[in-house]
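*Asks:* What follows is a protein structure lacking sequence information:
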């Protein structure tokens, strides 16, 4: 790709030779492809522009689990759930600070969106059962058969190909063109450095957040300034730059998804289900330091605050066997992330801590015990022990352009631009303004539900234009 070009907003008429499309979508991750597939289902034309050679983004790096309530897949597995219960769980995790209009909109839109992707585009979803991620009161994590984000992206790409959705790759959008208070098109840079232009009736920003932009992270998330970034390089903050240039309203810029279980050497997420099912984290001194059941996002800050910014996930053989259902864990184990100790002395030697301190920690993990941090234990850990050395990582941001329930970008006075939409990582999410507000799966919830809503809004705008 050519040298990086700063995002900009251009005013005035676009180049006369720029082709015209009804809807232009910036970004071909889960959000952009969902939006495009929903438009295809409404027989509406669009073009998706993707900066990389192949669509992947943060979705491909994630677990690929999408939370949804009231889906066909849930009903097929006998799971009773509702959008209202899901919305309550989102707000409970965010301590009531998530944008109420988006919580309601996304909680209601996500189930029809997954059903449409399944029924209309052939994606297969199953609901993960047998455990609950922190904050969820029902099994509602939907996964494709591969149980990976890469598998989800592969299926979305195949569906887009089958629907004949035009996806232009190696097209880094750098320009938003505005005229008379509306979006009129965009400019994108090709690998040879040339800029091409595209006119549109509706513009959807489905690009990602700013986690890959170190300057913005230092400015907006100072506690994560030196953290490992586990997301995609495309998280360059373009939406923030365009928003500032437009004087658009930005919201929840302090919200993000961290992860407290990033295998330090291998660069792979270790499933937090190990913690919720009985595993613990200890620091370099062999001591627990937080309630691991509160969530993996806020755990990132807790881990980074430990000596050396590292911790050890400690679990036993039943949990090792449980974790085999997660492909990412299997990959991490194959890469040498999981180490085994026959007894406490060997585990202490592995960690480099005092065996007596570690023994005292493990003695506190027993059925019915309640730790000082409030964690209640249902089981003890028995030798042999298994451990993974981890650090805290920044995965993706949850703040961005402020939007209404129809995904329209808002001006400072709260009024929407008529045809400029944003969803997914480009927009504010439903995690509030802090790391602890992130409920497991909020990122893909915003991406898929936001993609579906933006498509519905775009279709309505096109219909209104045709009727005038």
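*Replies:* Nice, thanks for sending it over. This structure is a prediction, so every number in the text was calculated from the model and none was measured. Numbers count the residues shown, from 1 in each chain.

*Asks:* Please count neighbours and contacts with C-alpha atoms only from this point.
*Replies:* Noted.

*Asks:* so which strand or helix has residue 215?
*Replies:* Under the criterion of DSSP states H and E, residue 215 resides in helix 214-220.

*Asks:* which of the residues in that helix are buried?
*Replies:* Across helix 214-220, burial judged by 16 or more other CA atoms under 10 Å covers 214, 216-217, 220.

*Asks:* Which single one of these is nearest to residue 244?
*Replies:* For the buried residues of helix 214-220, the closest approach to residue 244 (CA to CA) belongs to residue 216, at 12.5 Å.

*Asks:* From residue 105, how far off is that closest one?
*Replies:* Separation of residue 216 from residue 105 (CA to CA, to the nearest Å): 29 Å.

*Asks:* got it, and residue 403?
*Replies:* For residue 403 relative to residue 105 (CA to CA), the value is 12 Å.

*Asks:* Those two: which is more packed in?
*Replies:* Set side by side, residue 403 and residue 105 show more neighbours around residue 403, with 30 against 20, by other CA atoms under 10 Å.

*Asks:* helices or strands up against the strand ranked longest in the chain?
*Replies:* If you go by DSSP state E, the chain has its longest strand at strand 385-397. On a contact count with 3 or more CA pairs under 8 Å, 6 or more residues apart in numbering; DSSP states H and E, strand 385-397 meets strand 228-229, strand 256-263, helix 296-304, strand 310-316, helix 317-322, strand 339-341.

*Asks:* Tell me which of those sits most buried.
*Replies:* With neighbours taken as mean count of other CA atoms under 10 Å, the helices and strands packed on strand 385-397 reach their highest mean count in strand 256-263, at a mean of 28.

*Asks:* ok, residues contacting that one?
*Replies:* With contacts defined as CA atoms under 8 Å, 6 or more residues apart in numbering, strand 256-263 is touched by 268-272, 296-303, 313, 332, 337, 388-399, 431, 433-435, 438, 443.

*Asks:* same thing with stretch 74-94?
*Replies:* Here stretch 74-94 makes contact (CA under 8 Å, 6+ apart) with 68-70, 97-98, 103-104, 107-108, 126-127, 135-140, 430-432, 436-439.

*Asks:* repeat for stretch 414-426
*Replies:* Contact with stretch 414-426 is made by 31, 181-183, 201-209, 239-240, 249, 396-401, 403-404, 407-411, 443-444, 446-448, 450-451, 454, 458, 461, as judged by CA under 8 Å, 6+ apart.

*Asks:* how about it: buried residues?
*Replies:* Buried, per 16+ other CA under 10 Å, within stretch 414-426: 416-417, 419-426.

*Asks:* got it, and stretch 343-360?
*Replies:* Within stretch 343-360, the residues scored as buried using 16+ other CA under 10 Å are 344-345, 347-348, 350-351, 353, 355, 358-359.

*Asks:* what's the answer for stretch 454-468, then?
*Replies:* For stretch 454-468, using 16+ other CA under 10 Å, the buried residues are 454-459, 461-462.

*Asks:* what about versus this one:
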């Protein structure tokens, strides 16, 4: 059986090796010069919520069948990854809501690539999926662009793992921003929706939640940093700050969720796609995971981000006003926030403020300009629990087409779940389904 895997990130590498281990002939298309995708820029944590009740509470609009699949498969799949030469660096996530393990992304990629080659798999670099080909109502391979030329790759099944469409300005504007503007990219630039577009053109069904994404608020331009610094420069302390938009108003519950994904998405809806995190000295001493807020602010400064400092809120508001934030409105917003929090009425604010909620009182005060950045999309292609892509016409599987990683949409609709868990679990599931379906077809 011939399987074509499009995409050489974690999902594609796992799908390719899983297919080879099941006896298939495999060709892997990698759009760049080497496999790895955005996985190599990540912190390496592969995790899930501890139980279905927590998963449903954190992501209530997500596909329950896919969430159950991740819960059931992640523990053995983490073991599978370790058995293939990538030992876990840590088995704790630092979050009581989740379980999982941390890996060295570069080592994982090197190990999987080596094993794919040793098992006889073909890895084509600088190779981009263009069009899925069909014959008799089923997927029969793909047309591929490589090094300035085009070729046809026949296959009995295609597994899409091209990483969603985070790097496509057109698709991000159409589905996520629904208008002008541009999100910073916190990933590699090759996830431009190749698999998503090709599947829709072949009659596939899109998942719910195409307007969703996972990302972080990063130091706003003129800050400049490399992809290797994406984790370091992330400004992951909104829950300890007051977030103001360009109009000097709070625009979201800064502590609505532990991951601050909701805050990032709300920032993407603000004028100019910019905001300010206002902090006092007490907030700077707070810890988020293994860093203090002060260390994250320092990372923004090193990257050339805009960080304002003053000995009073009045002086800080004056400095914000120099950058276009209305002085009186900013002071009124901060005053109303402090009064409500001090009186234990943070939930009565508009927008409400969840815990932790602390007044902004202790000098010096700081304001850090942030901008939302997208790591990956959370909407994509509709799949069943076997990662078979469904048809738009009738909601049934489109024969021969599978999706892995964030290409399979719906898990995180309305919330946030690990994209790397989707890569590992769905990569293995897609490979298993493709091989099993192929064997079943031969028996008919």
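*Replies:* Cool, the structure landed. Note that the structure is a prediction, hence the values are computed from the model and not measured.

*Asks:* distance of residue 284 of the second structure from residue 334 of the second structure?
*Replies:* Using CA to CA, we find residue 284 of the second structure at a distance of 17 Å from residue 334 of the second structure.

*Asks:* no, scratch that, I was asking about residue 50 of the second structure
*Replies:* Plainly put, residue 50 of the second structure is 37 Å away from residue 334 of the second structure if you go by CA to CA.

*Asks:* Kindly report the same for residue 174 of the second structure.
*Replies:* Distance from residue 174 of the second structure to residue 334 of the second structure, counting by CA to CA: 35 Å.

*Asks:* on that earlier part again, of the buried residues of stretch 414-426 of the first structure, just say which sits nearest to residue 154 of the first structure.
*Replies:* After measuring those against residue 154 of the first structure - CA to CA - the closest member comes out as residue 424, at 18.4 Å.

*Asks:* how about the closest one, what's its partner in the second structure?
*Replies:* Alignment note (TM-score structural alignment): residue 424 of the first structure maps to residue 405 of the second structure.

*Asks:* One more: residue 67 of the first structure?
*Replies:* Using TM-score structural alignment, the equivalent of residue 67 of the first structure in the second structure is residue 47.

*Asks:* Tell me which of the contacts of stretch 414-426 of the first structure fall in helices.
*Replies:* Taking DSSP state H as the definition of helices, the contacts of stretch 414-426 of the first structure contribute 31, 239-240, 443-444, 446-448, 450-451, 454, 458, 461.

*Asks:* PyMOL command for the buried members of those?
*Replies:* To isolate the buried members of these in PyMOL, using 16+ other CA under 10 Å:
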select buried, resi 31+239+240+443+444+446+447+448+450+451+454+458+461
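
*Asks:* mind putting the ones in helices among the contacts of stretch 414-426 of the first structure in CSV, distance to residue 363 of the first structure included?
*Replies:* Converted to CSV, those look like this (distance: CA to CA, whole Å):
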residue, distance to residue 363 of the first structure
31, 46
239, 50
240, 49
443, 37
444, 38
446, 41
447, 43
448, 44
450, 46
451, 48
454, 52
458, 58
461, 63
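
*Asks:* Show me which pair in the ones in helices among the contacts of stretch 414-426 of the first structure is furthest apart.
*Replies:* Based on CA to CA, the longest span within those runs between 443 and 461 and measures 26.2 Å.

*Asks:* now stretch 94-111 of the first structure, how far from the centre of its chain.
*Replies:* Relative to its chain's centre, stretch 94-111 of the first structure lies at 15 Å (CA atoms, centre = their mean, to the nearest Å).

*Asks:* Check which residues of that stretch are buried.
*Replies:* The neighbour-count check on stretch 94-111 of the first structure (16+ other CA under 10 Å) flags 94, 97-100, 102-111 as buried.

*Asks:* In which helix or strand does the closest residue to residue 72 of the first structure other than its chain neighbours reside?
*Replies:* Beyond its immediate neighbours in the sequence, the residue positioned closest to residue 72 of the first structure (CA to CA, 6 or more residues apart in numbering) is residue 115, lying 6.5 Å away. In this assignment (DSSP H and E), residue 115 of the first structure forms part of helix 100-121.

*Asks:* residue range for that helix in the second structure?
*Replies:* On the basis of TM-score structural alignment, helix 100-121 of the first structure is assigned to residues 64-85 in the second structure.

*Asks:* Give me the contact list for that stretch.
*Replies:* When contacts are defined by CA under 8 Å, 6+ apart, stretch 64-85 of the second structure is touched by residues 47-52, 55-56, 87-88, 100-101, 108, 111-112, 115, 384-385, 410-411, 421-422, 424-425, 428.

*Asks:* What subset of the residues you listed is buried?
*Replies:* 47-49, 52, 55-56, 87-88, 100-101, 108, 111-112, 115, 384-385, 410-411, 421-422, 424-425, 428.

*Asks:* Spit out the contact partners of residue 303 of the first structure.
*Replies:* By CA under 8 Å, 6+ apart, the contact set of residue 303 of the first structure is 260, 283, 309-311, 391-392.

*Asks:* Try it again at 10 Å.
*Replies:* By CA atoms under 10 Å, 6 or more residues apart in numbering, the contact list for residue 303 of the first structure reads 259-261, 281-283, 289-290, 309-312, 390-393.

*Asks:* now swap in residue 457 of the first structure and tell me
*Replies:* By CA under 10 Å, 6+ apart, the contact list for residue 457 of the first structure reads 39, 202, 405-408, 419, 421, 463.

*Asks:* Pipe those residues into TSV and attach distance to residue 373 of the first structure per row.
*Replies:* TSV is the format used below for these (distance: CA to CA, whole Å):
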residue	distance to residue 373 of the first structure
39	48
202	50
405	38
406	41
407	39
408	42
419	49
421	43
463	56
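
*Asks:* and the buried ones among the contacts of stretch 64-85 of the second structure, which of them are in strands?
*Replies:* Within those, residues falling in strands by DSSP E are 47-49, 100-101.

*Asks:* Tabulate those residues in CSV, adding columns for distance to residue 181 of the second structure.
*Replies:* Output for these, formatted as CSV (distance: CA to CA, whole Å):
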residue, distance to residue 181 of the second structure
47, 32
48, 32
49, 33
100, 36
101, 36
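
*Asks:* now for those residues, which pair is the farthest apart?
*Replies:* Greatest spatial distance among those (CA to CA): 49 and 101, at 12.3 Å.

*Asks:* what does residue 410 of the first structure align to in the second structure?
*Replies:* In the second structure, residue 410 of the first structure lands on residue 390 (TM-score structural alignment).
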